[in-house]
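In: My questions are about this predicted structure, shown below with the sequence.
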Amino acid sequence: MLLRVRGRSIAWLPPLVLLAVIALLDWNTSGEFRIISWIVLVPGIAAAICGVWGTAAFAVLSLLTYVAVDTSWPHQYQTGLPDFILVAVGGVLAILACAVRVRGEQRMLHMRDIAETTRRTVLRPLAPGWGDLDHAAVYLAADSEARVGGDFYDIQPGPYGTRVLLGDVQGKGLAAVEAAAALLGTFREAAYHEPLLHTVADRLEVRMLRHVRYTAALGRDDGDRFATGILIGFPEGASDAPYTIEVVNFGHEPPLVVAPDGVRSLPPGDGLPLGLSELAYLPPPVLSVRLAPGETLLLVTDGVTEARDAAGAFFPLRDSLARAVAEDPRTADPHLLVRFVREGTWRHCRGQLADDTTIFAVRRR
């Protein structure tokens, strides 16, 4: 139902007002200019904004109003049976049209629920403080109707520390979602059980290759499917002293380290995207990076870095962050940081996202 005030539907109001206006105007016009047949518009308006039963009620009410108003005129001015048939047929057609519209809306809502369930399955909700990390994330699908795409992220605590993964599957559509789900499933198991981060990286590469072979066996054209990503390992330990994290970069934009005193980039790394090891396999290096307490890692997909304004200029993420942190050091907080980047990206591209966009910020609690 459309048109709600304080949670209550007032969709019945426009067709009711139109019905009353047509009846009053017809009553106050001359006999040579009758407009009572215009009442056929009332069920049509109801069909667009009311439910089936509401439309049926207006179809009946329109017919009764037509009879009452028309018979109140002298016989020579009555429009008679032809317009009565017009109003009756118009009401029936309006009811049928409303039924089709309501069925389409119900199907659309069902598909939206499926898309939302898929999104929650791929990008599962993360509890506050999960893995002893403060974190915040936002995902914006380029296809606002689909609400899910090839971007993925997750946090997996385990006996060997907490591992974080963010990535972007090449391509769009359900095939990209399927590849993202496969990688996340492997990450959640390997990140928990494997003691070494490079073993987790190897497991992700093998999973991507297996997925591509599987889709090829099904006859699908996914032979060039790959994914960029960032894999990070946070060690166990207190957060009140500098600590070392491990980073594996699979051809992704390197994360930014955002602190109250400035912004810097992590080393880019030399790893290939996941799924390309058969071309030239070089194990991705595991980089060790020193972080201070209060420093936040910002990981984004190319929906942010490749956002363009009207002149075609890319979003200056690092410079914008540096200015924001200089003005307000609290911007380094994960939730404030994600909000700032989301709003900045949205303004820069004027809401026209060219690709799925993920903004993910984490730091030790």
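Out: Structure's in. What do you need?

In: contacts, neighbours, all on C-alpha from now
Out: Will do.

In: Provide a list of residues in contact with residue 187.
Out: By CA atoms under 8 Å, 6 or more residues apart in numbering, the contact list for residue 187 reads 156, 165, 200, 203, 204.

In: and if you look at residue 84?
Out: Residue 84 sits next to 37, 63, 66, 67 when contact means CA under 8 Å, 6+ apart.

In: please redo it, this time with the cut-off set to 10 Å
Out: 36, 37, 40, 63, 64, 66, 67, 70, 90 (CA atoms under 10 Å, 6 or more residues apart in numbering).

In: let's bring in a second model and compare:
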Amino acid sequence: MALLVTILAVDWNTGGVFRILSWVVLVPAISATICGVWTTAAFAVLAMACYVLSDSAWPHQYRFGLPDFILVAAGGVLAVLVCAVRCRGELMMLHMENVAETTRRVVLRPLPPVWGGLEHAEVYLAADSAARIGGDFYDIQPGPHGTRVLVGDVQGKGLGAVETAAALLGTFRESGYHENDLATVGGRLELRMLRHREHSRASGRGDGGRFATAVLLDFPEDDRGSVRVVNFGHEPPLVVGPSGVRQLPYGEALPLGLADLTEEGLPAVRCAALAPGETLLLFTDGVTEARDSFGAFYPLAAEVCRALAADPRTVEPERLVACVRDGTLRHGGGRVSDDTTIFAVRRAAARTPRMPRPVGGRSPR
């Protein structure tokens, strides 16, 4: 509207030798980029009406007449058509974003703030902002044998990685609840990965060679001062507490999907001490492999130590996750080149009710 008024004012006050009335064709054209279809049509009609009224007020020798009126009318019709196409594309994009968000909520289900006796916080940054989901995965599964946590990263990107992550999470949610031994849960994940690869090959897809790194944790109910860990070739978690930052040992197990390269049995389970108030920080390689403009990797442990010294409350899961997220984005120039998961978890001060035991009182086999 401001552009239309400006064009009419300039055209009326510059004399007959300099007329820009035909520029009103820009009004519906610009409206098509920012307004709806009916608004664009209204501006097109208004532009034609203003053209007729303004042009007829001039002496005959200074009038543009019918040729420029046809230009304004044709521009208005084209602007309405373009606006209709744009609005249709926006609706389709909105629908696809809703589908992507629904898929993300199915694969990475929302977790209560305190779940299974654990206080946690997480941030997921997908490299593909439109897809909103990639190959990283995480979950917490309470059960009669304790609360299990899984954080991992599927090799590769795209829908194949999302499908693999969904398969592993489905297996974890069942075996993590039913199985008493953490090594057995790890074995079920390995078997599921091999089955998924075999299915991918049989289906003729090119992602049959995928594998996944993962960290599997167990918080037993009978020992609140420890955590059991199975590491499938993943970055070892950091233990962040009032006394500082330390790293859990590297895992000896191969990534999920590569166990057929060895003759070893179930993966080894490590037990680590966990003092009250300490938080476990789990992350994927999107954090540790974030590079700055000089190509230097993000110094995660050093940054967490610095933040903890500046504010001891950084040990809290939400503050810790926010600190690592902000540091990673700042180090990478505001973007991530790979899917990035930051997951912090610790035992809650107040214990939550235990999950119901399976029917029959024992785990199904």
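Out: Nice, thanks for sending it over. Predicted model, so just to flag it, every value in this text is computed and none were measured.

In: Superposed, what's their TM-score?
Out: These two chains, once laid on top of each other, score a TM-score of 0.93 by TM-score structural alignment, normalised by the length of structure 1; 347 aligned residues with a CA RMSD of 1.0 Å.

In: related to what we said a few turns ago, which of the contacts of residue 187 of structure 1 sits closest to residue 239 of structure 1?
Out: Closest approach between the contacts of residue 187 of structure 1 and residue 239 of structure 1, by CA to CA: residue 156, at 18.0 Å.

In: Trace the closest one over to structure 2, please.
Out: Structural alignment places residue 156 of structure 1 opposite residue 141 in structure 2 (criterion: TM-score structural alignment).

In: tell me the average deviation of stretch 110-120 of structure 1 from structure 2 after fitting.
Out: Mean deviation of stretch 110-120 of structure 1 from its aligned counterpart in structure 2 after superposition (mean CA distance after the TM-score superposition for structure 1): 0.8 Å.

In: would you list every one of the strands in the stretch 51-200 of structure 1?
Out: Under the criterion DSSP state E, counting those that start in this stretch, the stretch 51-200 of structure 1 contains strands at 133-140, 151-158, 161-169.

In: Where does the first one end up in structure 2?
Out: Right, the one you point to is strand 133-140 of structure 1. Going by TM-score structural alignment, strand 133-140 of structure 1 sits over residues 118-125 in structure 2.

In: Stretch 330-341 of structure 1 too?
Out: The alignment of stretch 330-341 of structure 1 onto structure 2 (TM-score structural alignment) spans residues 313-324.

In: Stretch 35-45 of structure 1 now?
Out: Across structure 2, the stretch matching stretch 35-45 of structure 1 (TM-score structural alignment) is residues 20-30.

In: excluding its backbone neighbours, what's nearest residue 149 of structure 1?
Out: Leaving aside its sequence neighbours, residue 149 of structure 1 sits nearest to residue 177 (CA to CA, 6 or more residues apart in numbering; 5.4 Å).

In: What residues does the residue mapped onto that neighbour from structure 2 make contact with?
Out: When structure 2 is aligned by TM-score structural alignment, the residue opposite residue 177 of structure 1 is residue 162. With CA under 10 Å, 6+ apart as the criterion, the residues that contact residue 162 of structure 2 are 103, 104, 107, 133, 134, 135, 136, 137, 154, 156.

In: among these, who's most crowded?
Out: Neighbour counts for the contacts of residue 162 of structure 2 peak at residue 136, which has 31 neighbours (criterion: other CA atoms under 10 Å).

In: Figure out the length between the terminal residues of stretch 55-70 of structure 2.
Out: 13 Å (CA to CA, to the nearest Å).

In: Oh, that last question was meant for stretch 227-246 of structure 2, not what I typed.
Out: Taking CA to CA, the first and last residues of stretch 227-246 of structure 2 lie 14 Å apart.

In: roughly how far out does it sit from the chain middle?
Out: In terms of CA atoms, centre = their mean, to the nearest Å, the centre of stretch 227-246 of structure 2 is found 24 Å from the chain centre.

In: now that stretch: which residue numbers in structure 1?
Out: Across structure 1, the stretch matching stretch 227-246 of structure 2 (TM-score structural alignment) is residues 245-264.

In: Now do the buried residues in that stretch.
Out: With burial defined by 16 or more other CA atoms under 10 Å, the residues of stretch 245-264 of structure 1 counted as buried are 246-260, 262-263.

In: taking the residues you listed one by one, which sit in helices?
Out: Among those, no residue falls in helices (DSSP state H).

In: Tell me which residue of structure 2 lines up with residue 63 of structure 1.
Out: Aligned counterpart of residue 63 of structure 1 in structure 2: residue 48 (TM-score structural alignment).

In: Tell me how far that match lies from residue 178 of structure 2.
Out: For residue 48 of structure 2, the distance to residue 178 of structure 2 equals 73 Å [CA to CA].
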